[in-house]
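> sharing a model prediction with you, sequence too.
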Amino acid sequence: MTAFAFSTVASILSEPGASANLGHLLAERFPGTKRPLLVTDAGFLRTGLMEAALMDLVRHGMQSAVFSDVVADPPEDVVLAAVAAARQHDADLIIGFGGGSSMDVAKLVAVLAQGSQALPEIYGIGKVAGKRLPLVQVPTTAGTGSEVTNIAIVTTGATTKTGVVAPQLYADLAVLDASLTLGLPPKVTAATGIDAMVHAIEAYTSRHKKNPLSDALAREALGLLSRNLLPACERGQDLQVRQAMLLGACLAGQAFSNAPVAAVHALAYPIGGIFHVPHGLSNSLVLPHVLEFNLPDAERHYAELADIVVPQASGSDEARARALIAATQQTARMTGIETSLRQVGITESDLDRLADDAMLQTRLLGNNPRELSREHARAIYAAAL
């Protein structure tokens, strides 16, 4: 058996309504906490869904502050503003409360607020030095899995994204509370859910670090997500379905944090960076076309995943693998999200720029089961047009 290492967060609590007891959880698990900082975005703050958590923090004698200036694909200035807010508040614990962007910013605040490193010094893999503030993550979408990953993505230029990957970015506690996701619109539910499915699929076929634990998590995640995605879009107030989606996204996050994602994400990043398309939708737009490209080298693994997603599929590995690809396309169509690049404003004249940017994602492309060139990338974008 191949040697491997597996890392994840220290603790996970999966319980509808758990965020309303946040003060109790912190008092119990992080005794002495007095000044937590909650990191979120203005849109989620306006929903009022954080109020119960904030009230419980007060009940347990904590003086909390809220930083709510996170935006999608957070740029460096947002991260630095959040770090400044943590220092001004003298925060002793950081809580990421929101989607992937809020949780990514929370990770960076936790490692930078008390340390001496500057943000650019920690870009890359394993560049974070020393310890961090205690970190709790509370996801409000079932998609990124950021609550259980050791990765944070920052927009570092007009369109470029840079990653921070370090063990210090793993949270101390992830709280999965589906009551926070009940208000998600169907299209957001669909795009974030497909993002989580991509995490599971890419972890299962990751070239270098695929291992028995990541495989088991990816398979379980894909089962939960594929069974519950359409019901979550159609019955958005179904707490049981929403909790299953949150758990699926969490398991997929654990899988890809150890067996990293690949070409789907590499090709999705420029779509988000240049055209400001949400990350989950960017992934969904290129997913079937990357799967088709990878087929010669990933056929057996795709066939194994087809047994989970489309158990009625039969025949050869190739036939079942193609059934998986067809299922991803059908799922996107049935949810009503965009299924072509043209629908999000991309034209043929943009494909060269997209291909050039995709080839900069060397960290991700190295994980792909099949070697991918610039010409391949452009062809995949053309197929997705």
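Yes, it's here. Numbers count the residues shown, from 1 in each chain.
> going forward, measure contacts and count neighbours with C-alpha atoms only.
Noted.
> how about the strands in this structure?
12-14, 36-41, 65-70, 93-98, 124-125, 135-139, 151-155, 161-165, 173-176 (DSSP state E).
> dump these into a markdown table; add mean neighbour count and distance to residue 313 as well.
Shown next, in a markdown table, are the strands of the chain (neighbours: other CA atoms under 10 Å; distance: least, CA to CA, whole Å):
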| stretch | mean neighbour count | distance to residue 313 |
| --- | --- | --- |
| strand 12-14 | 16 | 32 |
| strand 36-41 | 26 | 42 |
| strand 65-70 | 20 | 43 |
| strand 93-98 | 27 | 37 |
| strand 124-125 | 14 | 40 |
| strand 135-139 | 28 | 34 |
| strand 151-155 | 21 | 35 |
| strand 161-165 | 19 | 38 |
| strand 173-176 | 24 | 33 |
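> presented hereafter is structure B, for comparison with structure A:
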Amino acid sequence: MYDFQFQTVSRIISGLGSIQELTTVLTEQSSKKVLLVTDNGMLQQQLHHPILEILEHLSLAHVIYADVIADPPEHVVNSAVEFAKQEKIDTVIGFGGGSSLDVAKLIAILAHPNQSQKLAELYGINNAKSPRLPLILIPTTAGTGSEVTPISIVTTGETTKMGIVSPVLYADVAILDATFTQNLPAHITAATGIDAMVHAIEAYTSKIKKNLYADMLAKQALRLLNQNLKLVLEDGSNLQARQNMLNGSMFAGQAFANAPVGAVHALAYPLGGHFHISHGHSNALVLTEVLKFNAPNAKHLYAELMTWIDPYSKGCTDGLCDLFIDHMQNHLDRSGLTLKLNALNVPKTALSTLAQDAMLQTRLLQNNPRDLNLNDAEQIYHAIYA
């Protein structure tokens, strides 16, 4: 446990109004033509205007790719890359939720003029290679932590997702400014906040690469997220709480980038792939049952997390573990999210298919503190059905 390697983004700029630092960043990078990668929702809300103002102030040529969709499929990535190549851009800014940031990372690699790799060659671990274009990531949700992870998730078929994991995907700069998150609807705030908490929990219980550095970040992330999720759900305009959520999400992202996630994510992916349930919501659906399943192997870790987020909590290891699971369930109950599959129009006949697809997520399942088989996965889906 004491021998480890740790990597992260080399420069993080965090704070209310920190988007203004983009001027310095772009000047230092000697950018000539910038691609802003986002989605149509960001354009409709005009959230990208502060970035455009900076680009115009610097007299920087720029173009926008705004066709990113949730759980981006391969054709979206490929069309974005072709657009970037045609425009001969030299800097990529990802702006939005996790999907926009994930696509921006891949554009930065695949649109580099000296890059010979194709998207299909990148899937898996350490297959994506240099060179890549300068990359700046600016999240507008406090959840995925994608701005500090070396991971992009792509929908590869009608229902399947695959990950691309490589240090080349680490951005040059991440800018965290909560002014971009203050108008997030409550259901998105809740789902992305739960997603970030799952990242922290699963990093702390990661079986293979758990380490002291990631543990430190996971605990601090969970404390910030635990303290502030309720606050932002009660008052979305609470900018300090929003900034704390962004920082918590970022810390959790750094943690799970180095101590990878497990069964919660493995069981969540098929829900998004088959039924287009958002990633954070999918995590929320399976979280409690996976915690219960993992408890025989991870109860001491859950107990440690309970005493970290609430130093006044008392009890034996079993009791503190149960308290932690109840505590997370309370977050889910307050989230306003639908927590049963039948209420989301998932047919019961699909549960076995969901379980089979979850078992394909071997990259994730190997990190889970307790081995999970097909029957276990199906039982978890049944437990959250109605």
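Received it, and whenever you're ready, just let me know what you need. Just so it is clear, the model here is predicted, and its values are computed rather than measured.
> about what we covered before: so which of the strands of structure 1 gets nearest residue 355 of structure 1?
Comparing the strands of structure 1 against residue 355 of structure 1 with CA to CA, the closest turns out to be strand 161-165 (15.0 Å).
> mind listing residues that contact the closest one?
Here strand 161-165 of structure 1 makes contact (CA atoms under 8 Å, 6 or more residues apart in numbering) with 122-127, 150-156, 269, 273.
> how about stretch 275-288 of structure 1?
Stretch 275-288 of structure 1 has contacts (CA under 8 Å, 6+ apart) with 72, 143, 191-195, 198, 264-265, 267-269, 271-272, 325-326, 328-329, 332, 337-341, 344-346, 380-381, 384.
> go through it and flag the buried ones.
Using 16 or more other CA atoms under 10 Å as the test for burial, stretch 275-288 of structure 1 gives 277, 278, 279, 280, 281, 282, 283, 284, 285, 286, 287, 288.
> can you pull up the most central residue in structure 1?
Centroid check for structure 1 by CA atoms, centre = their mean gives residue 144 as the closest residue, at 1.7 Å.
> number of nearby residues for the closest residue to that residue other than its chain neighbours?
Among residues not flanking residue 144 of structure 1 along the chain, residue 100 sits closest, at 5.4 Å (CA to CA, 6 or more residues apart in numbering). With neighbours defined by other CA atoms under 10 Å, the count for residue 100 of structure 1 comes to 28.
> can you find the partner of residue 100 of structure 1 in structure 2?
Counting by TM-score structural alignment, residue 100 of structure 1 lines up with residue 98 in structure 2.
> I'd guessed that match sits against residue 146; true?
Yes - under the criterion of CA atoms under 8 Å, residue 98 of structure 2 makes contact with residue 146 at 5.7 Å.
> returning to that earlier point: for PyMOL, write a command that selects the buried ones of the contacts of stretch 275-288 of structure 1.
To isolate in PyMOL the members of the contacts of stretch 275-288 of structure 1 that are buried, counting by 16+ other CA under 10 Å, one can use:
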select buried, resi 72+143+191+192+193+194+195+198+264+265+267+268+269+271+272+325+328+329+332+337+338+339+340+341+344+346+380+381+384
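> related to what we said a few turns ago, could you dump the strands of structure 1 into TSV with distance to residue 296 of structure 1 added?
Putting those into TSV (distance: least, CA to CA, whole Å) gives the following:
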stretch	distance to residue 296 of structure 1
strand 12-14	37
strand 36-41	42
strand 65-70	41
strand 93-98	38
strand 124-125	30
strand 135-139	36
strand 151-155	30
strand 161-165	30
strand 173-176	37
